[in-house]
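In: sequence isn't available, so here's the structure alone:
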């Protein structure tokens, strides 16, 4: 009987120690001042690029492996970097208008990782929910992590977020005025 009681006592102690010693995720805050998000948009007659500021971001790790992430972008900060003067001001204003991202109504965009899988050394395949203009759609991309830095390139189909201006998905006969639906986000993050 004593042995049974000792065994039950030991089993109880082991169970409780496992139950209360769960591995805790480590959240690493993104340094928004030193991180960069570059956008590139393409049209029939060329392209434009610029930046968008991050408001906040966090990458979540478990045992030094990426398991999650969450980001908030400040859409009011959309900035064109390949133009100057009046042309820059016009494009910045147009991108912020309801024709494109409607930043007065939708000042933020968010990305929340929903699935993360190791895809190689320092690389992860990520599926996430991207919300722009109040519309949420899944996106897939690869993120690479080296020390306290991470990089990722995302291709975004703006037509899924009701960004219609100059899109041949919504309008006919645009000819050389077509702005392609897909644009790139190139991220260089520090945490």
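Out: The structure has been received and is ready for your questions. Not measured: the values here are computed from a predicted model.
In: CA atoms for contacts and neighbours, from now on please.
Out: Noted.
In: ranges for the helices of this protein?
Out: 2-20, 85-96 (DSSP state H).
In: for the first one, enumerate the helices and strands it packs against.
Out: The helices and strands touching helix 2-20, judged by 3 or more C-alpha pairs under 8 Å, 6 or more residues apart in numbering; DSSP states H and E, number zero.
In: make JSON lines from the helices of the chain and add distance to residue 45 to it.
Out: Below are these laid out as JSON lines (distance: least, C-alpha to C-alpha, whole Å):
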{"stretch": "helix 2-20", "distance to residue 45": "61"}
{"stretch": "helix 85-96", "distance to residue 45": "15"}
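In: looking at those, which is nearest to residue 161?
Out: helix 85-96 (13.8 Å; C-alpha to C-alpha).
In: next up, a second structure to put side by side with the first:
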């Protein structure tokens, strides 16, 4: 009888331990592309320009309330300038979509895939990812903050790593006030 009770107790303990350590299934939370927003800001010696790009698709991978992954695609043809109007706006948008910059005719999308996610605190995460622009993929690090069905990410991108060298003081001499800085900022507000 003691042997049977001991066997039963061990079976219960090991059975409980096996179920207690099974991983929680991750859930993909699709991003609402209509309500989400991607803004950019580029800098030059004489000032800056800013605008938006539309998300084409995206999702966050959640383990309960914890971020564990994600992937996003932006539609580069939707790149717009918001700080100019009229001909100046059209000229800059056309130039940014040209081969000098993003070459949107042959590079219709850009993509960010999370490769690792580390919690910083209750709501914020340090994310390493692979960013693809103009068919070139490079590693990036960003901070993602989650709060009530929204995620915000900020990212600095060095455009020269993606073969976007136009007006870069790192590659061309004597540009003077025509110099465009290599890094631009992205702020992503996601609704999921």
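Out: Cool, the structure landed. The structure presented is a predicted model; accordingly, all values stated were derived computationally and were not measured.
In: got a TM-score for the two of them?
Out: After superposition, the two chains reach a TM-score (TM-score structural alignment, normalised by the length of the first structure) of 0.91; 191 aligned residues with a C-alpha RMSD of 2.5 Å.
In: if we can go back for a sec, tell me which of the helices of the first structure sits most buried.
Out: When the helices of the first structure are scored by mean count of other C-alpha atoms under 10 Å, the highest mean neighbour count falls to helix 85-96 (a mean of 15).
In: please name the nearest non-neighbouring residue to the residue most central in space within the second structure.
Out: For the second structure, the residue sitting closest to the mean C-alpha position, by C-alpha atoms, centre = their mean, is residue 112 at 5.0 Å. Distances taken as C-alpha to C-alpha, 6 or more residues apart in numbering put residue 131 closest to residue 112 of the second structure, at 4.5 Å, once the chain neighbours are dropped.
In: surely the one you found meets residue 139?
Out: Yes - counting by C-alpha atoms under 8 Å, residue 131 of the second structure does reach residue 139; the two are 6.1 Å apart.
In: how far off centre is stretch 62-79 of the first structure?
Out: Taking C-alpha atoms, centre = their mean, to the nearest Å, one finds the center of stretch 62-79 of the first structure at 5 Å from the center of the full chain.
In: kindly report the same for stretch 152-168 of the first structure.
Out: 14 Å.
In: same check on stretch 128-138 of the second structure?
Out: 10 Å.
In: list the buried residues in it.
Out: 128-134, 137 (16 or more other C-alpha atoms under 10 Å).
In: for stretch 19-34 of the first structure, same thing?
Out: 25-27, 29-32.
In: do the same with stretch 158-166 of the second structure
Out: Buried-residue list, stretch 158-166 of the second structure, by 16+ other C-alpha under 10 Å: 159-160, 162-166.
In: and the residues you listed, which two are furthest apart?
Out: 162 and 166 (11.4 Å).
In: wait, which of the buried residues of stretch 158-166 of the second structure is closest to residue 47 of the second structure?
Out: Among those, and counting by C-alpha to C-alpha, the member closest to residue 47 of the second structure is residue 166, at 16.5 Å.
In: got a list of what the closest one touches?
Out: By C-alpha atoms under 8 Å, 6 or more residues apart in numbering, the residues touching residue 166 of the second structure are 100-101, 180.
In: TSV for the buried residues of stretch 19-34 of the first structure, including distance to residue 7 of the first structure?
Out: Putting those into TSV (distance: C-alpha to C-alpha, whole Å) gives the following:
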residue	distance to residue 7 of the first structure
25	32
26	35
27	38
29	45
30	48
31	51
32	53
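In: residue 126 of the second structure and residue 68 of the second structure, how far apart?
Out: With distances taken as C-alpha to C-alpha, to the nearest Å, residue 126 of the second structure is found 11 Å from residue 68 of the second structure.
In: between the two, tell me which one has more neighbours.
Out: residue 68 (21 against 17; other C-alpha atoms under 10 Å).
In: thinking again about what came up before, separate out the buried members of the contacts of residue 166 of the second structure.
Out: By 16+ other C-alpha under 10 Å, those give 101, 180 as buried.
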